[in-house]
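> fold the following for me, if possible:
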Amino acid sequence: MMFCFQCEQTAGGKGCAKVGVCGKQPDVAGKQDELTCALVGLARAAQGKTPDKNTDALVMQGLFATLTNVNFDGSRIDELKSLVQTEKAKLGGVADLDSDTLWQGDPDIVSLRSTLLFGLRGMAAYAWHARALGKNDDEVTSWLYHGLRAIGEEHSVDEWLGLLMEFGQVNLKCMALLDEANTSSYGHPVPVKVPTTIEKGPFIVITGHDLHDLKQLLEQTEGKGINIYTNGEMLPAHGYPELKKYPHLKGNFGTAWHNQKKEFDGIPAPVIYTTNCLMPPLPTYSDRIFTTDAVGYPGIEHIPGDNGRKDFTPVINKALELGGWAEDKKLTGINGGSALMTGFARNTVLGVADKVIDAVKTGAIKHFFLVGGCDGARAGRNYYTEFVKKTPKDTVILTLACGKFRFNDLDIGEIGGLPRIMDMGQCNDAYSAIQVAIALAGAFNCGVNELPLTLVLSWYEQKAVSILLTLLSLGIKNIYLGPTLPAFISPNVLNVLVEKFDIKPISNPEADLEAILG
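All right, here's what the predicted structure looks like:
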C-alpha cells in the first residue's frame, strides 16, 4: 500500500494508493517516505551543530531523489537512506520521523506540512545544481535543515503559513544563487533561434536541467563526430554563450517530458537524463537510456560522479554504435513549427527595458502575460496553447519551464522588433521573471500587482510548488493556476490562499482573457 499526492496527475485528483501514475511502485514510494523521515532525523541530529559539506550535499540529494519522476530505483533509495543514517549517527542518536504519520492527521495540518515538504524538495534540487558549479548559500542550506525539522514538529495553522512564507523568501535566494552559478559559469543568455532538424550521423540527446552535465558532455564529445541535442528543460542551454560556442551543440530534439515514450521510441541514439522527468522507458529503447545525479531506474545504466566530474564514455560509445539517422530528419513542435527561440532571460529583457517601457507608454504593449510552468499529460493542458493563440496582438508572452512546449513553436508576431513570445529559460529562471517585474514596477513607480501583468501558471511537480510559494511570499496576487488545483491543498487551506492572494483556478481561455483584460 502506498500514498502519494505530490504531483498534478495524482490518481483521481486525490492520491495514488496502488501504484504511482508516474510509474512509481509501492515499495519505492515506501522507501522514499522512509528516506524523507530519515532526513528529518538527520536534521534533528544536526540542530545546534555544524554539519560538514558532505552532510549538506546528502540532504540536498536525498530530497532531490524524492521528486516526482526522478528516482524509481529502490536500491539507490536504500543506499541514500543508509548514508543518511550513518551521518545521523555521527551527529548523535536522534529518532527519525515516524513514516506512518507523514501523511496522517488533521487534513489542514497535513496539507500545510506537505506543502512545505514539497517546496523543500524543489529548493533542494536548485541548491544541488548551484552546488555543482561551486555556489552555496549558508542561509539556503541551513533552511533545508530548519524546514525538515519543522516537518516533524507540531505547529498551528498560522505558524505553518508563516513557515511557508519564510520558505518562499529563502527559495528566492536559492534561485538567485543558481542564476549566479549559471551566469558566472556560462555567461548571460542571449536570444537564439534553435533548430529542430536532427542532422545525419551519431548524436546524443540530453534532457533535464543540469547545465554542468551538459558542459562536461560537450567537452567529452568534442571532435568525435557526435552531435548533441537538448530535450525538455535543457532547451534554454542554447542561449548561454559558453555552451552555444560548441559547434556540435546543434539543436533541440522533441518536446516536453510526457511525450518521451513516443519521441524516444526507435531513436538511433542514446538519451542521458540529468534530472526529472524520467518516465519508465519502453523495452524498445531502454537499452539506450542513461541516468546520472539523483536520477535512477532499475536496469538502466547510471553514470556516477566523482566530486562532480563524470565520465560519459558509455553514452559516447552507444552513440557511435547506434550511428544516428542516415539522412537529416526534420522534426517539429506540437503546433508544426520548426524553430524555437530562447535566451530572453533578465539580462536580455532589461537590456531593452527602455524600448519595453516606451512601448507600454505609447500603447503598443497593453499587457504582459507570464504563461509558464510544468507541462504534463493530463487532458486540459491545451488550455495554455489556446490561451496564447487568443491573446491580443498588443500583448507579450513571457514564458519559462517545459510548459512552453505547448506553444513555443507558434509564430504570433512581434512588437517593435521584439518577439511576442519570449522564453526566459528553465523553471528556476522564474527568478529572471521576478527581476523583470520588479524593474518594470520601479520604472512605472508602482507595485508589481499594479503592473499590466498576469501570471498564468501550470504546475506538475515540486519545483513548481517552491516557485509558487516564492511568488506568494512576494505578495503577488491574482495568479491563474491549473490545469487542476493541488490535491494536497485542503479546502480550508485553499480558502485561505484565495482570500489572501486571490489565486484563481483557470477556467477557459476566452473567459479568463476577458476577466483579465476587461
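> CA atoms for contacts and neighbours, from now on please.
OK.
> contact partners for residue 396?
Counting by CA atoms under 8 Å, 6 or more residues apart in numbering, residue 396 touches 365, 367-369, 419-422.
> that's a strand at it, yeah?
Yes. If the criterion is DSSP: H, G, I helix; E, B strand; the rest coil, then residue 396 is within a strand.
> before we move on, the earlier item: as a markdown table, the contacts of residue 396 with secondary structure and distance to residue 195 would be great.
Listed next are the contacts of residue 396 as a markdown table, based on DSSP: H, G, I helix; E, B strand; the rest coil; distance: CA to CA, whole Å:
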| residue | secondary structure | distance to residue 195 |
| --- | --- | --- |
| 365 | coil | 28 |
| 367 | strand | 29 |
| 368 | strand | 27 |
| 369 | strand | 25 |
| 419 | strand | 17 |
| 420 | coil | 19 |
| 421 | strand | 17 |
| 422 | strand | 16 |
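> next up, for comparison:
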Amino acid sequence: MFCNQCEQTAKGFACTVRGVCGKTHETDVLQDLLIYTCAGLSEVALLAEEKGVKKPEVDFFLMEAMFSTLTNVNFDPERIKDYIEKAVELRESLKKEANIQTDSPISNFKPAKSMEELIKQGEEREIEPTVFREEGEDVGSLKLTILYGLKGIAAYAYHAEKLGVRNEEVYKGFKELLVNIFKDKTSDLKTWVDRALETGRLNLLTMEALDRANTSAFGHPQPTKVSLGAKKGKAILVSGHDLKDLYELLKQTEGKGIYVYTHGEMLPAHGYPELKKFPHLAGHYGTAWQNQQKEFEVFPGPIVMTTNCLMPPKDSYKDRVFTLGPVGYPGVKHLPNEDFTPVIEMALAMEGFKEDIPGKEVMTGFARNAVLSVADKIIDLVKAGKIRHFFLVGGCDGAKPVRNYYTEFVEKVPKDCLVLTLACGKFRFFDKDLGTIEGIPRLLDMGQCNDAYSAIQVALALSQAFGVSVNELPLSLILSWYEQKAVAILLTLLYLGLKNMRLGPSMPAFLSKNVANFIAQNYNLKPITTPDEDLRSILG
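Okay, here's the model as predicted:
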C-alpha cells in the first residue's frame, strides 16, 4: 500500500500499511487499478471521438469512478471491482463501435475474474513514486498533483452532470491529462508544470458548471438563518455535498411527518430558495465530518451519505447508514438510485427526537450574488477605512488538534476586518458571533468547497471596482486542506496567478522539495505559522 493523497497521511509521508482514513491495502490497490483502467477507457474514448463516436455516458462514468477513489468516499472492494469491470465493458464497446485497434497496455488491460487475482493486478500497478522513476522525483510529484487534482474535478463534474450541466472541454482535457500520466514519459518539468496549471484551469471551468447547475436548479443562495437545534419527531440526516440527492429526498418525504436535517457540507443547502421552501428541512445537525462517529451514534434516525466524507461507521449505527452514488462501505446499505423508500421506512419506524432541542442559529447563503448585491456599500466602507481587510478562511477540516489554528485566527481577526468562509473548515468557527460592520456580518459563509468559484468571482469583481489586481486587494487567503478537491482548488488559484496564500495545517506530502520550492518562489505560497504571527505579517 502507498497512499499520500490526503493531508493526514501517515507521518507526513504516506500510508503504507493501512490508511489513516480506514482504507485497507486491498481497497487502495483496487482503487489504483481502477484509475489505471479509467486511463485506458479515456484513451479509447479519445480515439473514438476522433472518429465521431461520442458517448456522454462514458464521461459520466469516468467522473463517478474517479470520484470513488477520493479520500473517504468508497471503502468497498466489491464496489471498486464493479467499477473496474464496467470500465472495461465500456472500453470494449467503444472499440467495437468505432473500430479501434490499439496495442496500448492501458487500453488492453484484462481484469482477473477473482478478487484475489484482481488485488494482485492492483499491486502490480500501484501508483507510488517508483512508478515514475524514469521521469524523476519532480515529474512524479507533478503527476501525482495532477492526478489528485483530476479526482477533485471528477467530484465537481459528477454533481454538475447529475443536474444536466456538462462542459465538453473539461471532459476532453480530463481524459487527455489522465492518459498523459500513464503514457507520457517526458522528463521536461515545464511540460508537467503547464499540465498542472491546466488542471487548475479545467477545475475552474468545472466549478463554473457546477455553480450554474446548482443555481439553475435551486436558485441563487440567499442569506438564511439555520437552526442548530432539533424538532420533536421523526428524523433523517443527510451528509455529503449532493444537492440533487437532498432535493429528491425532500420531495419524497413531503407530508410524511419526517424532519430532514443537514450535516457537514450540506449546511449551505439551507440558503437555496428551491430547497429552503420545504418546511420539513428543519435545520443542521452536528459539525464537521471528523466528528461523525460521535454525532451519528446519537442521531435518532437513518443517515444518508451522498458523497464524502464517510468514516468507517461504528457497529452501533452502521445499520442506519445508507450510501449513494460513488460512496460505499462493506456491509452498509447502498441505494442504487434516488428512491429513498428504505430510508423513509426506517425513519417512520424509529422514534426520532423525543422532544424539541433548542439550539443557536447560524447564517449561511452569502454566495457571490448576495455579497455583490451590497458591493457598493462594501467598497464605500473600505474607502472610508471602516473595512481594513478581507480574510478568506476556508477549506477542508480534519482531526488534527493543530487545526485549532483556524479557530484562533478567526477569533483574533480585528473588528474592522471581514471573514469570508466556505467548505467544512468553517466548522471550526461557524457558530461564533463576530458582529457586524455597518450592518454587514463580519462572518460570511459562502457555501461548500466548490463555492470557491463564488469567492473567486467576488474577488474579481472587487479588483475591477478598485482598479487593481486581485493580488493588490486588501485580501488574504488562509486555506486548510484535507482531500483532493482542495488540491483541484489550489491548482485553480495558482492558475489564476494568486499569490501570498497561506496553507495548512501541513504542506502536501506528494510535493517534492523542488516542486514545493517552485510554488513558494513563484506564488509565495506559505505554510501557516501561528495566528498572531500570521496576522502581524499580513496587517503590519
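> after superposing, what score do the chains get?
After superposition, the two chains reach a TM-score of 0.96 (TM-score structural alignment, normalised by the length of the first structure), with 507 aligned residues with a CA RMSD of 1.1 Å.
> by neighbours, which of the contacts of residue 396 of the first structure wins?
residue 421 (27 neighbours; other CA atoms under 10 Å).
> surely that one and residue 400 touch.
No. Judged on CA atoms under 8 Å, residue 421 of the first structure makes no contact with residue 400 at a distance of 10.4 Å.
> what about the aligned residue in the first structure for residue 398 of the second structure, how many residues nearby?
By TM-score structural alignment, residue 398 of the second structure lines up with residue 376 in the first structure. Using other CA under 10 Å, the number of residues around residue 376 of the first structure comes to 22.
> so residue 376 of the first structure makes contact with residue 460?
Yes. The criterion here is CA under 8 Å, and residue 376 of the first structure meets it with residue 460 at 6.5 Å.
> ok, residue 436 of the second structure - contacts?
residue 442.
> from residue 415 of the second structure, how far off is it?
Using CA to CA, to the nearest Å, residue 436 of the second structure is found at 9 Å from residue 415 of the second structure.
> between those two, what contacts are shared?
residue 442.
> before we move on, the earlier item: anything in contact with each of residue 376 and residue 460 of the first structure?
With CA under 8 Å, 6+ apart as the test, residue 376 of the first structure and residue 460 both reach residue 9.
> stretch 386-394 of the first structure: which residues count as buried?
The neighbour-count check on stretch 386-394 of the first structure (16 or more other CA atoms under 10 Å) flags 387-388, 391, 393-394 as buried.
> tell me the counterpart of residue 332 of the second structure in the first structure.
That one, residue 332 of the second structure, aligns with residue 300 by TM-score structural alignment.
> so what's the spatially most central residue of the second structure up against?
The centre of the second structure sits closest to residue 485, judged by CA atoms, centre = their mean, with a distance of 3.9 Å. Residues near residue 485 of the second structure by CA under 8 Å, 6+ apart: 148-149, 151-153, 155, 449.
> scan those residues and report the most crowded one.
With neighbours taken as other CA under 10 Å, the top of these is residue 153, carrying 31 neighbours.
> please say which position in the first structure that residue maps to.
So residue 153 of the second structure corresponds to residue 123, using TM-score structural alignment.
> isn't that match up against residue 464?
No. Using CA under 8 Å, residue 123 of the first structure makes no contact with residue 464, being 9.8 Å away.
> so how far is residue 290 of the first structure from the match of residue 332 of the second structure?
Taking CA to CA as the criterion, residue 300 of the first structure is separated from residue 290 of the first structure by 6 Å.
> circling back: relative to residue 296 of the first structure, which of the contacts of residue 396 of the first structure is nearest.
Minimum distance to residue 296 of the first structure across the contacts of residue 396 of the first structure is 33.1 Å, recorded for residue 422 (CA to CA).
> understood, closing this out.
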